[in-house]
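Novice: fold the following and give me the result.
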Amino acid sequence: MNNDFEDIRFYKDEEVEEALREYVRHPMVKALFQFTFPEKEYSEIEELVVSCRSIRDFQTKVIYHSVDKVLERTTGGLTYSGFNDLKEDESYFYISNHRDIILDTSLLNYTLYDHNLIMTASAIGDNLVQKNFLLALSRLNRNFLVLRGLGPREMLKSSMKLSEYIRKLLFKDKRSVWMAQREGRTKDGSDHTQQGVLKMLAMAKGKMSLAEYFSNLKMVPVAISYEFDPTDILKMPELMAKRMKETYVKSANEDFNSIMQGAMGQKGRIHISACGVLNEDVFTEIEQNVGSVNDQLKAVAEKIDQKIYENYKLWPANYIACDLVNNNEKYASKYTDKEKRQFERRLTRRVGYKNALELNSYLLMYASPVINKESMYEKKS
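Specialist: Prediction:
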């Protein structure tokens, strides 16, 4: 097994103080800390920050309060479900839908801390932390890197290393792990688990069967639901290019702008749901009834999707968008006239009504979770 994880690992506790001293006066880092502690002089903040001697210190003394401030200023509150069913001393593999670059995992860890559960080491694409201060902050938050943009041979080696690192974290270090169900955020509102993510995860199973290994991971699907996506308009160019079958090229600061808008934009209410541990019976049944490994991975992906759709909190905006897409009032009981007017105002500020494809694409961002839940229940009945 490969034990050389230097290029992807997060900071060790003994490296934390030095990293904090190096970046505590960086303008962007300073802005984050001043946002977190607006009542303090910066000398006080600096003293607090450099007193952190471990990642847990930094997360609980500083970052927890940063997330708290984001929730206070940009949301209508955070609710959660399912976390009381998890055990305090257990490490879990959390796999969630992916809507926001930073907040998805930040909100999960905020919730885990509140429930006295083991917080996660979290995967992040190296393309998102090209700026040195972002890389430092990510490593201080127990993020490990997923290397992007590699050739086929390098990608295979990198995936194997990543898989072994996740196995080490879960089994040896007893550290929970978070990973998004897909590479890149969901742009169209329709959350689907990519088989490639599960294939990478299975690379380190050794002599275990897929069912045995996935059972040992203690896999917990997580559904994160934002009432409004503050980056919805930023996602539109890529979404439109995809629908027009055109090549989309990201602008230089696009990911950074999405991080900032995701953190500081208004999100309405947020719900995060731990969807229960996928137990051994689930994987054994798939192994016994499904042929090839690829088909088994596909079946596991569908099971994760099913759990996320079941537990995804639907807001009035989701039902309104679904009715507008279908030009009916099927879900009229789920929202008020006032809520519909407010959503339509949001719509007119963001897209051109005369562009049918643009209008439809925007509406589907909010309607897709309803459509997916409908589809899931139709399959089961």
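Novice: going forward, measure contacts between C-alpha atoms and count neighbours the same way
Specialist: OK.
Novice: show me the contacts for Met155.
Specialist: Going by C-alpha atoms under 8 Å, 6 or more residues apart in numbering, Met155 touches Arg148.
Novice: a helix runs through it, doesn't it?
Specialist: Yes - Met155: assigned to a helix according to DSSP: H, G, I helix; E, B strand; the rest coil.
Novice: now it: how far from Arg182?
Specialist: Look at Met155 and Arg182: by C-alpha to C-alpha, to the nearest Å, they are 16 Å apart.
Novice: which helix is the longest one in this structure?
Specialist: Looking across the chain with DSSP state H, the single longest helix is helix 356-380.
Novice: tell me which residues of it are tucked away?
Specialist: 358-373, 376 (16 or more other C-alpha atoms under 10 Å).
Novice: with stretch 248-260 instead?
Specialist: So stretch 248-260, judged by 16+ other C-alpha under 10 Å, has buried residues 255-256, 258-259.
Novice: repeat that for stretch 289-300.
Specialist: Those would be 296-300, for stretch 289-300 by 16+ other C-alpha under 10 Å.
Novice: cool, stretch 157-167 as well?
Specialist: Buried residues in stretch 157-167, counted by 16+ other C-alpha under 10 Å: 158-167.
Novice: please apply the same query to stretch 209-229.
Specialist: 210-211, 213-229.
Novice: residues contacting the strand or helix carrying Leu198, please?
Specialist: Assessed by DSSP states H and E, Leu198 sits inside helix 195-202. Outside of helix 195-202, the residues within contact range by C-alpha under 8 Å, 6+ apart are 159-160, 162-163, 166, 181-183, 210, 213-214, 294, 297-298, 301.
Novice: which ones among those residues are found in helices?
Specialist: 159-160, 162-163, 166, 210, 213-214, 294, 297-298, 301.
Novice: structure for this one too, so we can compare:
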Amino acid sequence: MSKFEQIRPFYDTEVNQALLGILDDPMMKTVMNFTFPELKDEEWKDQLRKTHSIRDFQINFIYPAIEMVLKKSAEGLTYSGIDKLDQHTPYLFISNHRDIVMDTSLLNYSLYKGGLMMTASAIGDNLLRNPFLMTLSRLTRNFIVRRGLPARELLESSKLMSEYIRESLLKENRSVWIAQREGRTKDGNDATQKGVLKMLAMASDEKTELDYFKKIKIVPVSISYEYDPTDVLKMPELIAKSKNENYVKGKNEDFNTIMNGILGQKKRIHIHVDKVLDREIDEIMERYPSVNKQVQALCNAIDEKIITHYKLWPTNYIAYDLFYQSNQYQSEYSENEKEAFQKRLQQGVDVKDKVAVRNFLAMYANPVINQEALKVEK
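Specialist: Down below sits the predicted model:
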């Protein structure tokens, strides 16, 4: 038995059996009827019975589902930078994280469309308590991140995940996706946690951590939604945080968030895939002698790439102007776009609650503020 048994995706040899196990699940029927409304149940079931690899399942079933999601809840997906990468080279994609399922699904869909290999992707076990979701996750090449563990177990779990990522990249020749932080960014401030890089470095087989980071080819990714489909759902936690209150998730909150992320309105979406952080790592190694400062500098380098290439939409500029009660960016949006955004704000939060309004606006305005700050630094 592999030491990664508890966290790994299915092997291709296990795919058909796993599919047969969920063939009659009501949730599978819902997904397939949504994706292939023209097919009778027995037709898509027959096709699933003939499916024997993750790649075939993704291309023939998951990506048509994503195309249907985009058709019903978005106004176009664009991507940039993918053509600058080599199709045979595995990369460690580190991205900002806004939506539980769509971030990695859309990146992989874009990589596939751009002729690159799809990734193994990290997902928290707190999102997979439903057996169907666990199976579906492993069928789409997700590996499991264990959450809420005591300190000693957390250390062991982090070490195991780090080893799995190294094995995928360097031995299996498979790209990997992870988020720049644990959990989604809810306030629009995309920042890489040092703990993520420290976890990755646990499996280092190089003289220094930075040598290892260079070896695993880190590629920053910026994912930008014109409308965050879960913006309103993020509000209770943001409001609690701004009042220094503890926030406790509701019983079905994660599942509701997943469904809203998939089906909620997104308008336009853009994904930018950057170049490998190579020269940047060399410069960090020359400039900083201490490991801690090197890791922080690498976090900053990832953040700079993600923030710089985050696609700013009219919603971001509208929120900025409303937040600061200014007209600084009025040339970036129309009156109709402003009215639509204000309507979303009024429907989503109690406009008499100033804290709620400011949190909602800041969620969309912060990417503009962060790009402005980077320009000042330069």
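Novice: now go through the buried residues of stretch 209-229 of structure 1 and say which are in strands.
Specialist: 219-226 (DSSP state E).
Novice: farthest-apart pair in these, please.
Specialist: Maximum pairwise distance in these, criterion C-alpha to C-alpha, is 22.7 Å, between Met219 and Tyr226.
Novice: so what corresponds to Asn141 of structure 1 in structure 2?
Specialist: Alignment note: Asn141 of structure 1 maps to Thr140 in structure 2; criterion TM-score structural alignment.
Novice: how close does its match get to Lys311 of structure 2?
Specialist: In terms of C-alpha to C-alpha, Thr140 of structure 2 sits 27 Å off from Lys311 of structure 2.
Novice: and those two? Which one has more around it.
Specialist: Under the criterion of other C-alpha atoms under 10 Å, the comparison of Thr140 of structure 2 against Lys311 puts Thr140 first, with 22 against 19.
Novice: okay, helices next: where are they in the stretch 251-378 of structure 2?
Specialist: For the stretch 251-378 of structure 2, applying DSSP state H, counting those that start in this stretch gives helices covering 253-263, 279-287, 291-308, 314-324, 335-348, 354-377.
Novice: let's have these in CSV, adding distance to Leu133 of structure 2.
Specialist: Converted to CSV, the helices of the stretch 251-378 of structure 2 look like this (distance: least, C-alpha to C-alpha, whole Å):
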stretch, distance to Leu133 of structure 2
helix 253-263, 10
helix 279-287, 38
helix 291-308, 29
helix 314-324, 32
helix 335-348, 28
helix 354-377, 29
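Novice: to Leu170 of structure 2, which of the ones you listed lies closest?
Specialist: Here helix 279-287 is closest among the helices of the stretch 251-378 of structure 2 (C-alpha to C-alpha), at 18.9 Å.
Novice: between the closest one and strand 218-225, how big is the angle?
Specialist: If you take axes from the mean of the first three to the mean of the last three C-alpha atoms, to 10 degrees, helix 279-287 of structure 2 sits at 120 degrees to strand 218-225.
Novice: so which bits of helix 279-287 of structure 2 are buried?
Specialist: Neighbour-count burial for helix 279-287 of structure 2 flags 281, 284-285 (criterion: 16+ other C-alpha under 10 Å).
Novice: ok, Gly124 of structure 2 touching Arg147?
Specialist: Yes - applying C-alpha atoms under 8 Å as the test, Gly124 of structure 2 and Arg147 come out as touching, 6.4 Å apart.
Novice: rewinding a little: return the closest of the buried residues of stretch 289-300 of structure 1 with respect to Leu103 of structure 1.
Specialist: Among the buried residues of stretch 289-300 of structure 1, Val300 lies closest to Leu103 of structure 1 (C-alpha to C-alpha), at 25.5 Å.
Novice: ok, now which ones touch the closest one?
Specialist: Contacts of Val300 of structure 1 by C-alpha under 8 Å, 6+ apart are 283, 286.
Novice: can you tell me what it aligns to in structure 2?
Specialist: In structure 2, Val300 of structure 1 lands on Leu298 (TM-score structural alignment).
Novice: skip ahead from the helix or strand containing Phe33 of structure 1 and say which helix or strand is next.
Specialist: Assigned by DSSP H and E, Phe33 of structure 1 belongs to helix 27-36. Moving toward the C-terminus from helix 27-36 of structure 1, the next helix or strand (DSSP H and E) is helix 42-50.
Novice: who touches the next helix-or-strand element following that following helix?
Specialist: Note on helix 42-50 of structure 1: by DSSP H and E, the next helix or strand toward the C-terminus is helix 55-58. Outside helix 55-58 of structure 1, the residues within contact range by C-alpha under 8 Å, 6+ apart are 11-13, 16, 49, 52, 140-142.
Novice: just the buried residues from those, in PyMOL please.
Specialist: To isolate the buried members of the contacts of helix 55-58 of structure 1 in PyMOL, using 16+ other C-alpha under 10 Å:
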select buried, resi 11+16+49+52+140+141+142
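Novice: and what about Met179 of structure 1, helix, strand or coil?
Specialist: Taking three-state DSSP, the label given to Met179 of structure 1 is strand.
Novice: Glu310 of structure 1 versus that one, what's the distance?
Specialist: Noted for Met179 of structure 1: a distance of 19 Å to Glu310 of structure 1, by C-alpha to C-alpha.
Novice: more neighbours: which of these two?
Specialist: Taking other C-alpha under 10 Å, Met179 of structure 1 and Glu310 do not tie; Met179 has more neighbours (22 against 18).
Novice: I figured that one hits Ala123, correct?
Specialist: Yes - between Met179 of structure 1 and Ala123 there is a contact under C-alpha under 8 Å: 5.4 Å.
Novice: please consider this matter closed, and thank you.
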